[in-house]
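S.K.: what follows is a predicted structure for the sequence shown.
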Amino acid sequence: MKWNYQRRLNLYSKFSIVLFMVFIFACTALFAKDEPKKEEPVIKSELLSGLKFRNIGPAFTSGRIADFAVNPGNPFEYYVAVASGHIWKTTNNGITFEPIFDDYGTYSIGCLAMDSNNPNIVWAGTGENNHQRALGYGNGVYKTVDGGKSWKNMGLKESRQIGMIAIDPRNSDVVYVAAEGSAWGTGGERGLYKTTDGGNTWTKVLNISENTGINNIVFDPRNPDILYATSEQRRRHVHTKIGGGPESAIHKSTDAGKTWRKLESGLPKEDMGGIGIAVSPVNPDIVYAIIEAANSAGGFFRSTDRGESWQKMSDYSSSGQYYNEIYCDPVNVDKVFSVETVSRVTLDAGKTWQSLGLDKRHVDDHALWINPSNTNNFMIGGDGGIYITYDNGKNYMHVQNLPVTQFYRVALDNETPFYNVFGGTQDNNSFGGPSRNFSSDGVTKGEWIVTIGGDGFWTRIDPLDPNIVYSEYQYGNVYRFDKKSHETVYIKPTPEKGELTYKWNWNTPFIISPHKNTRLYMAANVVFKSDDRGNTWQKISDDLTANIDRNTWPVMGKFWSIDAVAKDVSTSLYGIIISLDESPAKEGLIYAGTDDGVISVTEDGGKNWRKISSFPGIPANTYVSDIYASRFDENVVYASFDNILRDDFKPYILKSSDKGKTWISITKGLPENGTVHTLEQDFIDKDLLFAGTEFGAYYSYNGGNNWVQLKNGLPANAVKDMTIQQRETDLVIATFGRGFYILDDYSPLREINPSLNEKEASIFPIKDALMYIQKSNKYGQGATEYLGENPPYGATFTYYLKDVPKTQKEVRQEKEKELFKEGKPIPQPTWKELEDEAKEIAPYLIFTITDEQGNVIRKLTKSASKGVNRITWDLQYSNTFTLQLNDKKFNPIKEDRGFWMVMPGKYNVSLGMYSKGEFKELVPAKEFEAKSINNTSLPAPDRKEMVEFQRKVAETTRVMAGTIDFNKELIEKMAYLKQAIVNTPEAGNDLMSEAVKIEKELNNILFNFEGLSAKASDEEIPPQQVPLSQRLYYIIEAQINTTSAITNTSKKAYEIINEELPSLVKQLEKIALVDIKNLETKLEQAKAPYTPGRLPVLN
C-alpha cells in the first residue's frame, strides 16, 4: 500500500511538473512578440547575367524538323518548327536563320500555321506532334502578329502536344487547334478547339475522351465550313506504349464544327492508330488518308465523295507514333507524298509507291513543303534537318546552319591546349569536336569527327589517352574508337553459353572507372565490368531491377491484347539499369539506378548488392534518371528521378549521407515543371551542385538547399547531360535540341552566395589566360557557314558590383514616379537642369592593368551595371594609333583595341568607378597570369627582346601616326589661312607668298611620310624613295601575327626610321610653332576672320 501511495505521489509530482512546463511555454507564447520568420537570403538568376553560356553547335547534322510555314507571296521567307529546338525564321531562303522563340518557356514545337491573309500572323502549336520515346511537351498555342518579333500565349496551356492548326481563309479570327493532349496521361485540354475572336476565347467543338485527342484538322478549300478531323487514342509510359484504340477515327463537320459525325464506310473496322489526312487542292472531293491499324488492317485510303466512302488503295502505311503525315501535290490530283523513314510518293492515287530519293540525304522525315509554282522544288524536314531539291528529289541541298542537334549525352577529353567535346545524338551519330580553336571566326564543321553512327548515347574518353574514345549507339552497342586511325572495335558484352539475352535500354549507361582508366562499367538489367578496355567483360551483378511484368499494369484504364495497335513498338524492354556511377572517393562503391525505380549499391566491386526501392516523396517505380556519387565523401550520393512519362513533371532530387540507407529531398528553387535529367558536382566545393532539367540548367551554392537558374545565353531547352572540364573549370552541357553549350570558367560560382551582397564590389579569382596568335582563317565562305562560338580571347575578369550610383536624371525620374503614384504635383526641371542632366557622364568602371613592376599598361572601361559581369583583356598593350571619335563625341566606354601582345607573366588588375566627377577605387589589385601555349614552330629565342622591340615600334607608331595627322591638320589649316588672306582687305599681298611657301614645306614633309598616292596599288607607282610610313607598315606586318624572332629586315627598317623621323618632326615643329604662328600674328593684326586654332585678340 505504501509503495502504491509513493508511486502515485511520484507520478503526481511528475504530472505537476509537466503541467507547469506546458503553462510556462503557453504563457511565453502568449506574451512573446510575434517575430517574423527570417527567410534565408537567396541568389537570383538576374545577379548572374554576366555568366553567359556559349553555343558551339554543331550545325552540320542539324536536328529534327516538325513543320514549315512558308510565305506564299515570298517563298524566300519561311518559319521552321524544330521539334526540340524552338522556332527559326529565314528571310533569305535559308542563307541565314534567326531563333525567334527562345524565351517562351518551352522548346518543343509541333506545328505552324501562317495566316493566308497576312504573312506576319503566324500561329505555333507547342509540344511535338507525335508520341515517340524522345518527346518534349508544350505550354499551349502561340500567335505572332509582327512576323515573329514577339509571341503571345493564346491559351490551351494544358494541351501538352498540338497536332495541327487551321486558320479560316475567310476570317483570320477563326482558328481551329487540334490538341492531342498529353501522350503520358489523361485529361488536360484535349480535343478540337475553335476560336472566333483570334484566340481570346476557345470552345471545344470536338471531344472524344480523356484519353483521346485530335491530331489533324483540315478544310475543304472550297468551303472551309467542311472540316475533317482525325482523333488518335494513344499512350506511352516508360514500360509500354499503346499506339491506337477504338477511339481513333476520322470525323467530319459540314457546319464549321458545330456538329460532327464519324466516317466509317470503307475504313478499317479494327482499332486504328495514327492517321494522316489530306484534301486535294486540285479536286477537294478527293480526300486521302494513311491509317495505322491493328491486325494489318491499315493502309492508304482514298475517298472521291468528300469522305463519305473510302477505297483502300494499298496496304502501305507507316508508324503512327512518328510519321503518317501525307501531302497532296498542288497540281496533280493523283500525286501524294508520305513522309516517313524512307519518304515515298505515289503517282497513281496510292496504288503504288516509290522512294522520294535518299541520295546523300538523311532518313526519317516529318515535314514537307511543295513549291506550288514549281513542284520539282520541295523542302523536306526530318531528323537530319532540312533538305531542299530543285529536281524532284534527284539531288538535295542540306541546310547546315541550324544548330539544333538533339544530344543525349556529353563527354570531354583532356586534349591540350583545347579540350574536345563529344556526345551522342538522336539519330545523328556520335561525334566530337573542339571546345574552341585558334581562329577568331570560330569552330568549323570540318573540325568535328564522327565516331559511330546511329542514335548516339554515352561517350567516354580515356582520361590518360584522348585518342581512345568509347561511343555507343542504341541498346548498348558500344565501340572503342581510335581517334588516330579512325578504327573501331565492337565491345558490347554478349551472353555466356546457356545464358538468355540481356535487356538493354535505348540509352545504355557506360562509364570509365575514376580509379583505373582501363576499367569500364556498363549495364543492361545486370552490371558488367571490364579491366581491359572492353576486350573482356565480367558480369558483377544479378538482375538489379524490380522484375515487374509490364503487362500487369493497366493502360488508359484497360489491359490490352498483344494485338493492340503498335503495342510496345519502339519501346525498350522494361526492368533495365539506366544510370550508373562509381564513387570517386572509394573504389568499388558502385550505384545502379533502374527504369522501374530501384537503386542498388555495392561496396565491394559487385560481390554483394543492396537494393533500395522506396524513396521519400518519390512515386513508386519512378525512372532513376541519374545517380551521382559524391567526389568528396564516400557516404554521400545524389539521385534524380524522372516521372514525366506518368504525366508528373515535378523535380525530384534526393541526397543520401549514408550510402543510400536514408534520403532527403533537395529541390527548393527548382520549378514545378523542372523534371531533372542529370546532376553534377564541382570538384573543389562539395556544396556547389548542378542540375540539368527539362527547361534549363540550375546550380546550388549550398548543397542543394537552394537552386538558381543559369540562363544567360541558354534558351529554354532540355539539359539531358552535363559534365565538368576540371583543367579549365568549364561546365559543358548537352541540350536536346540546341547542341552543346559551355559556361567558361564557372569558378566564380564558388563565391557567389548571399554573403556576396555584403561587399561593395569584388573581382573573383582570375583564370590563367592562354596566349597565342588568334587569326581569321575564313574568307569568302558566305553567310551559310555556321561557326561554333569561341570564348573571348585573353584574360577574362569576372566581377561583382552591388549598386550603381544614380544619375541626376534617374534621381529626378524616381522622385517623379513616386509623386505621380501619390497624385501630387510634379515640379518641372529648368532648362539648365535638363542640360546638366544631358551633359552628365553616367557612371562607368575602370579596370587598370599593371605588370609585375607596377607599370600601368592598359585601362579598360565598361558601363557600370549591378550583379556579376565579365570583361576581357586581349593581352595587348594600349593602341598607340591616333584616336578616333564617333561623331566627335566623348565616349568613356568606347572599345579600345590593343596593339602588340604583352610578355607572358604575372599581371594585376584593379577595379574603380568614375561617378559624379570623381574616381573611386572599389577593388585593389588582383593577380593573374598570362601563359603562352608555345605552339610556334620557330619561337623567338629571346621573347623579352622581341617584346621590347615591339614596344619601341609602338612608341614610334604613336609618334609617326600623330605626326602625320598633325601634318595633315596643318595643311588643312593652311587652306583656312590662305582663304583668310584673300578675304581680309588689310592683309598684305606678300602674306600669300609666305603661306604658299609654308604649305609647300608641309607637303614635302608629308611626301617623306607617305610618298605618292596610288591609283590602285602601290606596286604601280614608279620607283621612288621609300616613305617612312611604308617602312613602319613592313615592320608591323612582319611582327603583328607572330611570336617568332624579329627579322633583320624589320630591324634595318626601324634603324632607317629612327634616322629620318627626328628631323622631320623638328621641321614640322618649327613650321607649327614659328612659321605658322608668325603668319597668324600678321593675320590677326590685319583683323582677319577667325581661323581654326587662332584665338582672336580683343583690342
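M.R.: In hand now; what should we look at? Residues are numbered from 1 along each chain as shown.
S.K.: CA only for contacts and neighbour counts going forward, please
M.R.: OK.
S.K.: what segments of the stretch 851-1000 of the chain are helices?
M.R.: 943-983, 990-1010 (DSSP state H, counting those that start in this stretch).
S.K.: now render those helices as TSV, adding mean neighbour count.
M.R.: Listed next are those as TSV, based on neighbours: other CA atoms under 10 Å:
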stretch	mean neighbour count
helix 943-983	17
helix 990-1010	16
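S.K.: list the contacts of D682.
M.R.: 688-690, 724 (CA atoms under 8 Å, 6 or more residues apart in numbering).
S.K.: tell me how far I326 lies from I214.
M.R.: Remark: distance between I326 and I214 (CA to CA, to the nearest Å) = 16 Å.
S.K.: now N139
M.R.: 17 Å.
S.K.: circling back: quick one: which of I326 and I214 has more around it?
M.R.: Using other CA atoms under 10 Å, the more surrounded residue of I326 and I214 is I214, with 30 against 25.
S.K.: doesn't the more buried one fall inside a helix?
M.R.: No. Going by DSSP: H, G, I helix; E, B strand; the rest coil, the assignment for I214 is strand, not a helix.
S.K.: the closest residue to it other than its chain neighbours sits in which helix or strand?
M.R.: Spatial nearest neighbour of I214, excluding adjacent residues (CA to CA, 6 or more residues apart in numbering): S231 at 4.3 Å. Using DSSP states H and E, S231 maps to strand 223-233.
S.K.: hold the first one in mind and look at this next one:
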Amino acid sequence: MKRLLLFTGLITIAFFLLLAFINPYAPVAKYEEKNEHGISGAIEWWMSVRVNDQTGELDLASMHEAYDAVNSMSSNRSMGIQWEEMGPDNIGGRTRSILFDKNNQGVIFAGAVSGGLWKSTNNGLSWGKVNDLFESLTISTIAQASNGDIYFGTGEAFYSFGLNNPTGFSAFGFPGRGIFKSTDGGNTFTQLTATIPATGNSTTEDWAYVSRLATSPTDANKIYASTNKGLRISSDGGTTWTNAVGPILSYSWDVKTGSDGYVHAVVGNKYYRSTTPDGNSFEVRSGLGGFPNSGIGRIELEVAPSNASYVYAICINSASEDLQGVFKSTDGGTNWTLIGPGGSASFNPPGQQGTYDICVGALPTDPDVIYFGGQLSMWKYTPTLGWFSVSNWLGEFFDPDIYIHADMHAIEFNPFNPSEMYVGCDGGLFRSGNADDIYPIFSDVNRNFNVTQFYSVAAAATGEVIGGTQDNGTNYIDFLGNTTMAAKEIQGGDGGFCEIGKVNPNAFFAGLPAGTVTRSSSKGGGFNLFYDDRIDASGDGGIDEGADWLTPFALWEQPDTGRAFYILGAGGVGGNSGHMWLTTGAMNFSVDPDWFRFPLTSGWVTCVAFSKDGDHAYAGTSNGFLYRYSNLLAVDEAGKFSYPSISSTAAAWNAVDSGIVVSSVQVAPGRYLRWIAVDPTNANNVVVTAARYGNDENIWRSTNALESTMTFTDLTDNLPKMPVWTAVVDIENPNRIIIGTDYGIYARDLGNADGWTEENGGMARVPVLEIKQVPYYGKPYLYIGTYGRGIFRSGSLVGIDESASIINNAMLFPNPVHEQANLRIVLAKAGLVEINIYSLKGDLVLKLDEKNLAAGESNILINTSKLTPGSYLVNAKSGSSVFNQKMVVIK
C-alpha cells in the first residue's frame, strides 16, 4: 500500500500533540532525551570509565593482558553459581552485521556488538546463539567465501568520535580478538591464529578491531579485512595475511568486492580501488573523477550486486559528523556524481553521528536504487523520484509498518528472494518482504534475539525485573507477556539505574542520561520528573550542576514505618566537585518533594549506597574519595529535613547544622569509584570498586566504615587487572563478595584462601554492570544486568543448577477463575511442588499443601472461593524451577 511519507513529519507532530493533550505523560516526552543526546554521551561515558588512569587513553594492551589473565585462571567455580536467563527475548540490541547463507535457504547469521553470533534456520522467525564461549562476542562483520566458508570479525571501532586524523585512530568500543572461520556452514568456528592480537606495550595492536570483511567472488581463499592497522589480505583462507600494496597503514573503515572481482576500500579517509580483479595492489581514487578529497571522516561503500559498475559512497564530514554527500559511480569507481548533497537540514540521515550509524544497500534487482540508513530514518533513492524517507523511528506509535528502530548499521538482501531486506540497528533486526516496492513494509524480527545491553537491574520480591538499557529504554519483565522472557519498554531512549519500591512495589524509579531521574506510581504506566527548583532551577528536567551520564541513585525504605530516603549523585563531569542530594518524599507521588543538598565532594559523584538501617549514606567520586553521611534517622525524626521557607534555596539548609555527620577517606587517589556495597548484616563492612584499566588495584574493603577514620584494604589479589563495575556482599555469608567485570561474574570467600574464582555458569563472559541481591519469595536471589546478553538471576550460591528445569511446562485454566482453577503441571522428574498465591503487591494470600508429584503431567485444583475478586499471581516451585502466571478471580 502506497504511503505518502512526505507528510510523515506533520503526521508525527500531530499525533504526539494529540497524545500530549489526552495524556500528559505520553511517550513524546520520554523520547525527546534520545534525540537530544544521540550516542555521544554514551561514548564519552564509556571512554571515561575504560581509559588507562595514567595516560587518559584507551589502553588496548591492558585490555588484552586482562583477557589473557582471565583465560589463565582456574576454571573451578568454588561457589558454583549457576545463572538462569530471564530475557528479554523480544527487544534486540545493537547489530552491525547480517549474513544470508547463500548455500542454505532460510539460514541467516547476525552479529551483535556485545552479544555474539546468532543464527536463524527459519528465515528470521526465531534466533539461537551459535556459541557463547567465543573468545570475543563483539562482532562487527560477517562474510562468506565462494566455497561457503564463513568468517566473522570482532571489535567495534565504529563506537567512536570519528577519525579526524588520517594517520590516527580513536575508538572506544570493545576491542575484539581477530577473525573467526567456519568450514562447516557456521556450526563451529575456529579463531584464525594469525589474527589474534598480541599482548604488548602498544596501544594500537594489530587486529584489535576488524570492521569489515570481504571475499573474492571467484577465489575462495582470497579474504580482505579492514582493520585498525590498515587493509589486510589473505590468499590462503586466513592462515597468513599481508598488507595491501598502496594504502597507508592507517585505520580502514570499509572494503567491498564486486562481481567483477575489483576491490573497493577505505583507508585513512581515502577511497582506494584495486588495480586488477582480486588484486593486492591499490590506487587512491580520492580527488579523482569527482570523488571528494578533504574534510572526510567515515566513508561507507556499496557495490551493486546486479552490476559491479555501479558503486556508491556515503561520505561523512570529519568535524561535524553529518553528511558530506552521497556519490554514485556507473563505471566501477572511475568517475563519480553527487546524488545526495550534504549540508541540508531536510536531508541528513546520519544526523551528527555519521561515524556511528550509517549503512547503504543497493536493490539486487535494480542497481540504480539504493537504501540509506542513518540515525532516525531509512531513506531511499531512485533516479526518477530522488530521495524520500521510508521509515520513521517513532512509527511504532502510529504506523508500525514504517517503524525501524533508530541508529541503523547494516542492510542485507536475501539472495533467494531479492525483495527481502534485513536491517541491523540499535533495536536489533528488522525485515521487509517487499523492498522492491516504492514504500516497503517493515517489522521487527527479534524473537529470542537476546543481545540487549543493560546498564542496570532492579527486582521485585515477586521476581519481576526492570533494567535500563543502551538505546532500548527501560525494560520491564513481568512474566505476563507472550513469553515469560518478554519485556515491555516502559520508558524510551537510553536507560540508566533503576529501583523498585519494596513497601510499594508499584513504585518504579528510572534514570535517563546525564542527570534526569523519573518515577512511576503504576509499574511504569507513566513516568514523571520529581525535582524541585533547588536541584533544577532551570526546569529542564536535569540537575543544574550536572551529573554523570549514568546518574547514580539509591532508594532506602523502612517497611514498618513507611519512611523512605532517596539519594542521587551530582556534579559537572570533568569538574573537581559535586554533591549528593537527598529527598524524604520520593514515595509520595502527590507532590514534587523537597531536595536537600549535602556538602561539597572532591570530584563529581559516581556511585551512592545506603546502609541497611538507612542511618548512613555513602557517595563515591571521580577523584577516589568515599564520603559517609551519618545520623540520617535522627535528623529525620527531629524534623530537620526541612527548609525555613518555601522560597529557600538549597544553600539555606545546612546538613552539618541539621545534625548529619560527614566523614571521608580517599580510597584510591584520582580513581573513578564505580560501586559501593554495604554488608547488610554489618554496616562496618563496606566494599568499594573502581573503573578503568592500567591499575593493580580495583576493589577494596573496610571493616571499620562507621568509625570517624575509615581504612580500606586492597582485595584485588588474583583478580585480573580490569574494571570492577559492581559488587554485592552476600546476605547469607558476609565473607562472600560477588562482583561484575568485563568478563562476567567473579566471587571470593574471604573465609578461605582460594582468591577470586570465575562464576559464569550458564552465561557468557559478558560485561556485568550491576548486580543486586533481592529476596524472591523470601529467598535471596542474585540479579545481574549484562551489557549484551540481557538479565540473569541465580537462586543459590552453592551450585544448584537452575538451567536444568524440573518444571517443563505448566498452564492455569480457566482464567479468569470463578470458584476453582486447574493448574496442569508437567515435571521432568518426580519431586515436591510448592504452590502459593500472592497479591500483586507480593502479599501471600493462599498457601496450598506441598505436593509430591510424579514425573509427567499432573493436575492440581485451586479453590479460589475465599479470594476477593481481582488479580493474583500463582507461583509454583519445584527445586530450582519456578512457574508464575497471573490469575484473575471473578464472582
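M.R.: It's in. These numbers come from a predicted model, not from an experiment.
S.K.: ok so, going back, so which of the contacts of D682 of the first structure is the most crowded?
M.R.: Result: F690 is most packed of these (other CA under 10 Å), 25 neighbours.
S.K.: and the aligned partner of that one in the second structure, how close does it get to Q144 of the second structure?
M.R.: Residue pairing (TM-score structural alignment): F690 of the first structure is matched to I738 of the second structure. According to CA to CA, I738 of the second structure stands 41 Å off from Q144 of the second structure.
S.K.: swap in M763 of the second structure?
M.R.: 28 Å.
S.K.: of these two, which one has the most company?
M.R.: Each of M763 of the second structure and Q144 has its neighbours counted (other CA under 10 Å); Q144 has more, 26 against 18.
S.K.: give the contact list for the more buried one.
M.R.: Counting by CA under 8 Å, 6+ apart, Q144 of the second structure has contacts 99, 101, 150-151, 214-215.
S.K.: identify the residue of the first structure aligned to it.
M.R.: Checking TM-score structural alignment: Q144 of the second structure goes with M114.
S.K.: tally of neighbours for the nearest residue to L689 of the first structure once chain neighbours are set aside?
M.R.: Leaving aside its sequence neighbours, L689 of the first structure sits nearest to Q681 (CA to CA, 6+ apart; 4.5 Å). Counted with other CA under 10 Å, residues neighbouring Q681 of the first structure total 24.
S.K.: quick one: contacts for Q681 of the first structure?
M.R.: 630-631, 687-690 are the contacts of Q681 of the first structure under CA under 8 Å, 6+ apart.
S.K.: and L568 of the second structure, how close does it get to N852 of the second structure?
M.R.: 49 Å.
S.K.: repeat for A586 of the second structure
M.R.: Distance from A586 of the second structure to N852 of the second structure, by CA to CA: 45 Å.
S.K.: which two from the contacts of D682 of the first structure end up farthest apart in space?
M.R.: L688 and I724 (12.2 Å; CA to CA).
S.K.: residues near the closest residue to S317 of the first structure other than its chain neighbours, how many?
M.R.: Leaving aside its sequence neighbours, S317 of the first structure sits nearest to G299 (CA to CA, 6+ apart; 4.8 Å). Using other CA under 10 Å, G299 of the first structure has 21 neighbouring residues.
S.K.: list the contacts of the residue mapped onto G299 of the first structure from the second structure.
M.R.: Matched to the second structure by TM-score structural alignment, G299 of the first structure sits across from G325. By CA under 8 Å, 6+ apart, the contact list for G325 of the second structure reads 314-316, 338-342.
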